[in-house]
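Student: need coordinates for the following:
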Amino acid sequence: MEELSYSFDIDLFDESGNLVTLYIDKETGITIEEIESEQHYQITGIMELLDGSLRIYPRLQSDLVRVYPPGLYIQAQPPTTAISGDPFNVIYTVINRADKNDTNLLVQAPLDPGLEVVEILNNGRLEGNTVMWEIAEMNGEGEQINLEFQARLQNSTEYVSFGTYQVTSDNYPEAAGGIETYTFSGESVPIWAVQGKEARSPYVLSKITTEGVVTGIFPELEGFWIQELNTDNDPTTSPGLFISTGAILPDVAAGDLVSVTGRVREAFQETQLEISTPANVSVIGSSFIPIPTALDPPVNDTESQDYYEALEGSLVSVTSSALVVGPTTRYGEYSLVLPKHNLARVWQGQDHGMLIHVDDGSNEIHENRDNQEIVTAVGDTVSGLVGVLSYSFGNYKIEPTAAYAIQNQLPEIKPLETLESGSFSIMTWNVENLFDFTVPHPSSPPLPKVSEYKLSISRVAQTIQAAAFPTVIGFQEVENLEILEDIAADPLLAEYDYQAALIEGTDSRGIDVGYLVRGDQAAIRATVQYPAPGNITSRPPLMIKVELEGSDASLYFLNNHFTSMSGGEKATEPRRNAQAAWNAEIAQELLLEDPGAFLVVMGDLNSYYGSLPLQTLEETGLINLFDWLEPEERYSYVYQGASQVLDHILVNENLEAYLVELSVLHCNADYPLPLSDGEGFIHKSDHDPVIGIFVIP
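Tutor: From the prediction side, this is the model:
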């Protein structure tokens, strides 16, 4: 589940990996706070096949209906707050979701010591310290019964809990319980209770009042954080909370003790208290700011999630000199690890719960680093960091509340050596959103000015120069053939007579795969696009047949840009595997027609080293050239602090025999965005080029 600026996106998939995305336009008024992961739902809406993927557009809140497994269900519903000594009603709702009647139901509700029973209704009785009801028979198909007693808080009781109640029956002798709830004395609910013991607040969509001291104010995030000074002793609950204010913030300052009334939300899957007006916030005093918790997350991913959830909204710190393992992104975020882990890099495929993510306190998306105050690259160090712990887009992250120290390292990028006589090279590179300055143009990135486009072309050419002018370059994310021709015409490349090849696909953003081939070393003899069966991709494999100077051998190249993992790795992997199988089928047909040929499958396969799509290709006899590198050298991309391989070159056995070296030109993935007028080639893209060097057969 993901909340975007104008919509909610929810991914539904079955055990076979078939994916359907729900696109919920916020204009419909539908909320997703009560939708939970790992549960089943019945969805009604308009279905569309968009870019090879199914989408459903629900229209009404009633279009999203949770489907419950058969069984007995029970939930306590006491008031959130009560005045000590005044009576209030406690309701237990029992639901029979089985398809048949049930008999001899027994409901047991133990009493909190701070609770005094005034009256028991619905023929219930008090046995010892437990209120009990017996129900002779209950219909199925969702029938529900409310059971009730009246009680009051005893003097000096701060709160009472309702957490060990249960129901049993003839059909369901194993007791079923419900979510623990509380009634608090007075008018305020403590922050620890609002946060709850789980990722979702037990008070979601409820209107409550709470109190805390202001710890951080972020106008660009449209809100501020508070933290309670006295909290419970449960290590699974957090004492901090984000107050979502909208564009107009109330007049508060760090250190103010405030009372806030609002509605509990799970926005971006972060527990928040949303106010409707600044008048919902009252300054009731002043206080010291709590001492931040020094972060030390565990390595295990599951344990790390629990660790961070218990600190969500709290003031935290990184006091030691932590290492940057993921550079500052266009979202203003970067990733750290503590020195205790003795790591230079964090790898995909391994637990990385120890990662600490840092944000810039805004929602701004940057196209360059001109306005980014914090800029880090992999290898930099950070110390003295203090901030509040937020959650958005799948990660807990620090929103800094004060300035801190950054030690930047000078980039060290070693260009590849010039090709020796009798050699040729192959490069694959996702050049990231390489569009021209004319319309049509996608909504993102912005349409470049002519000068910006020319600079971009120059930076691509400089990257090709640093890669030692490869013989065959397979690009991904290029808009059209004319762009490739502009690259070839750059003064740095002109003497190499690069020839361009590209056939338009049907991608909704207009990004395609294409080639540049050095005319002084090789010639393109054929260009063929292979539209995939079953609409499995809008970016079909593009094949070129190449003949090298001084060789009679034929080289076939299949350039690809597989489906991204934005819908989740497991959910989208079946589609990438189908795309890999389509490449394998094409490759086998080409080699059947020309058994002695050399064959290359390459591109941004959006698949990790050793993943199922790569296995599918390798099962046909293709060899992944990353096999030639040591594990600590295998990366072409860094995502949220985890180094990984997405860009691959696979060759048949005939060609692998002539391989001299595989190199990755690490000029992009480890570095932040460039300046708008930056003329160097560092971070022209978010992917590193991968280059294979061969002896000419």
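Student: from now on I want contacts and neighbour counts done on CA atoms only, so please keep to that.
Tutor: OK.
Student: if I look at the most centrally placed residue in the chain, how far off is L241?
Tutor: Taking Cα atoms, centre = their mean, the centroid of the chain lies closest to G394, which sits 4.4 Å from it. G394 sits at a distance of 18 Å from L241 (criterion: Cα to Cα, to the nearest Å).
Student: let's verify the residue nearest to V118 when sequence neighbours are not counted: helix, strand, or coil?
Tutor: Distances taken as Cα to Cα, 6 or more residues apart in numbering place A151 nearest to V118, at 4.8 Å, with adjacent residues excluded. Using DSSP: H, G, I helix; E, B strand; the rest coil, the structure places A151 in strand.
Student: wait, A151 touches V90, no?
Tutor: Yes: counting by Cα atoms under 8 Å, A151 does reach V90; the two are 7.4 Å apart.
Student: who's in contact with V645?
Tutor: Residues near V645 by Cα atoms under 8 Å, 6 or more residues apart in numbering: S607, Y608, Y609, R634, Y635, S636, Y637.
Student: could you also give me the structure for this second sequence? I'd like to compare it with the first:
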Amino acid sequence: MYPGTVAVGTEIILQSGWEDATIYYTTDGTTPTTASTEYTGPITLTEDVTIKAIAVSAETSEVFTYDYAVIKTEDLQISDIQGERHFSKYAGVTVNDIEGVVTYVDGSNFYIQDITPDDNPATSEGIVVYSRNHGLAPGDLVSLDGTVTEYFGDGYSEKFETDLPVTELTDVTVTKIGTAPVPEALVLGEDIIPPYEIIDNDNLTEFEPAEDGIDFWESLEGMLVAVPNPQIIGPQKYGELWVVSDLYPEKNFHKQEGLLISENDYNPEKVKINIDDEDYIAKAGDYLDGTVTGPVSYGYSNYQILATSESLPELIDGGVTPEETWIVPEEDELTIASYNVENFSADPSHTSDAKAQRVAESFVNDLNSPDIITLVEVQDNDGPIRSGTSAADESYERIIAEIVAAGGPEYEFVNIDPEYNQDGGQPGGNIRVGFLYNPERVTLNDTGAVGDFDDANYWTEDGDLALNPGRIAPDEAPNTRKAIAAEFTFQGEEIVVIGAHLNSKGGDEPLFGDNQPPYLGSEEERIRLAQSINDFIEAGLAADPDLNVVVAGDINDFEFSEPLEVLAGDILVNKVEDVPLEDRFSYFYQGNSQVLDHILVTDNLAEQTDIDMVHINAMFMEEHGRASDHDPLLIQIDFEEEVIPGEQHAEPDFSGEQAVVVTGEFDEEGNLNIHFSEDVVTELLVSGKNLFVDTPTAELTLTAEQIAQIAEAAGGEFTLEIGVGSEETVDNRPAIADQIDFGLLGAEGDELALTFGSAATITFDTKSNVKIQFGSFLADNGKWKIFQGEQGDGTFTISVNKLGTYTVVSNKGQLKK
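Tutor: Predicted coordinates:
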């Protein structure tokens, strides 16, 4: 008998074909040995079994494996048909005398449940039956003859390759044999509790409802399940409500009452209630004041509970409302937003006036009129009409006018029209990424020409964009959106903003599908696109290590995914990861709140950048003010570096006759290191100006020739070390100024002991009523040496040809006088 489906009582005969061979076998899945059961006659099958056998003679054969699915031919129940599996072993088999009571009617489909269930919670007691004009109602007791079918119901075009089928009876003969009470529904969260983290961990090779979410819901297929006071975790869409039971012992909601995903948790405890009513209004945080009961089914790649909107208990508003950003505009801080505006065009027949107004109001009221806006999914002027043109100037002008009408600034836009129908999205719509910027706050740098759709941007030797704006590696992004880079200036600070919209997750297999784990077919392309953006930024940093770069947009993947890891590399920081977990989401899909939109910054901006994910759309319907399916993100950059006591980067003021550096905050021990970068040193040398370093104790003046000498010895950049002491006496002489120590470190951190060809000057603040004053220098032998200087009105200036520790002293008795 060949392996496969066989009737109960079938006898299996094992033969080796070897002379004088002995056969040993197992039926528990273990590998047979000579200590296993010896085969002496036919093996009678009474249940599903895997037989493993070896033949032993002069040698031992390989292990032969035979899998048998054993089906009953009489006294068959629904639980036998369903079994502990996702695909019934009775598929294609004609069965007779299947009894059950009707529990739910859905058009030509009706659901029955066994009134004499087995005691195995892993096997469902319910099944769906397809029969036109059946005329049945809940409570009818029926006997059925029919064919077991694995049926693929509602789903996407690829459902036959990706989805799970529903076991049903078709071609049935229905006999009503009476009536019976409808069985009590299993209460979700009380009678049955789903796994909270694992969907599947065994590639569907084991059926473990207590451990795997996909097996848990399958074990209930066709049965009545009750959801007490369902908590709604996202907006109604397609007539679907995603919920969790009020009785769940664990409910880990985010700030707007939805469920977040994590790398190892996609929330198998949630379930879809299919009410088939797209006009039903509900949002995250709302709940139903009562119990929803219906049979478990499957559609569009997910398990679901069937119900009607008319049967639902009263909907209670949970109080979740759209929010406004907590970021407060500051005159000297730059704000940048990222917003997927979901197929926005100038055509009111495709982008309604209400949506255009809501998007504009969100920029003004919810985001406080950002200085720069990365706009994702801007369509051409006529939207998805297949007109053969991709121009979008009117689409940008429409949103700008709406922003002005809402009380915001008059933005200007940055755009590159894509090649017609070559960037993905809605056919004819030609979505792209572009920018709005407030010219009262930001200027678009005149660094190069505007790139065309097929021009690849690159960097100049100075680290500016050669094309402004220009697209990044367009040849590497066929049939999807191309990243765009633009260079702006804000209050003297140059910043490059890259807008990105990577390929969608279309092509990824579903979480509750036939293939486990799901194959993420779209990920490879996103990794490649992310790498091209990272490579582009890395090239810019090679030209200018201090380059300021922001990457903003819809990356179409999660913060813990490989595409985000590749995009960041070791040069960018994803600011989304700074957002508290309860606030970290921008999109809602099939019951899960998740992050698809991101803003990343170069390392030099990371500590100076705040981020807010502004939740105004994802958890709401249009009736609640939703303008897009994505939430916007907003960052605020403070270009003033954080003050670290004892550390300072020199930023000389060249406006006067001298280049002036005012010292910052000293550390607790009275030390301060001022770093002069190679660029600053070059600027000093080119200016030809003396360097004046103003400290609270003294002023150091170095001539241009001395700066040149230091730069040559240091290897370009250098660090000026300053230490301050406050001893009252020096070598038994009264000190009338603090002691100050000046030192130099080279580019490699090595100490520089230089003797200048000309004298540098140090001017101390002293007491004008002390008539006798001397300069004092701490010599290499540790002794203080006094010398003459020039006394002014409350100052004392000394000339020195090398740096070291200096102060001003007087004779004993002078302070008393």
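Student: wait, a helix at E452 of structure 1?
Tutor: Yes: the assignment for E452 of structure 1 is a helix, going by three-state DSSP.
Student: ok, how many other residues are close to A468 of structure 1?
Tutor: For A468 of structure 1, the count of nearby residues is 16 (other Cα atoms under 10 Å).
Student: actually D594 of structure 1, not the one I typed
Tutor: The number of residues packed near D594 of structure 1 is 12, by other Cα under 10 Å.
Student: same question for M602 of structure 1.
Tutor: 26.
Student: distance check, G212 of structure 1 against V690 of structure 1.
Tutor: 52 Å.
Student: in stretch 172-189 of structure 1, what counts as buried?
Tutor: Within stretch 172-189 of structure 1, the residues that qualify as buried are A176, G177, G178, E180, T181, Y182, T183, F184, S185, S188, V189, counting by 16 or more other Cα atoms under 10 Å.
Student: aligned to the fifth one, what sits in structure 2?
Tutor: For T181 of structure 1, the aligned residue in structure 2 is V70 (criterion: TM-score structural alignment).
Student: secondary structure element holding that match?
Tutor: Under the criterion of DSSP states H and E, V70 of structure 2 resides in strand 64-71.
Student: do the same with G692 of structure 1
Tutor: strand 690-695.
Student: give the aligned range of that strand in structure 2.
Tutor: Mapping strand 690-695 of structure 1 onto structure 2 (TM-score structural alignment) gives residues 633-638.
Student: how far does the matching stretch sit from its chain's centre?
Tutor: 17 Å (Cα atoms, centre = their mean, to the nearest Å).
Student: do the same with stretch 655-666 of structure 1
Tutor: On Cα atoms, centre = their mean, the centre of stretch 655-666 of structure 1 falls 33 Å from that of its chain.
Student: buried ones in it?
Tutor: Neighbour-count burial for stretch 655-666 of structure 1 [16+ other Cα under 10 Å]: L655, E656, L659, L662, S663, V664, L665, H666.
Student: ok so, going back, distance check, the match of T181 of structure 1 against D215 of structure 2.
Tutor: Taking Cα to Cα, one finds V70 of structure 2 at 21 Å from D215 of structure 2.
Student: would you map the strands across the stretch 501-650 of structure 1?
Tutor: Secondary structure of the stretch 501-650 of structure 1 (DSSP state E, counting those that start in this stretch): strands at 512-518, 522-529, 542-548, 554-561, 598-604, 623-624, 637-639, 642-644, 647-651.
Student: relative to T302 of structure 1, which of these is closest?
Tutor: strand 642-644 (16.4 Å; Cα to Cα).
Student: many thanks, have a good one.
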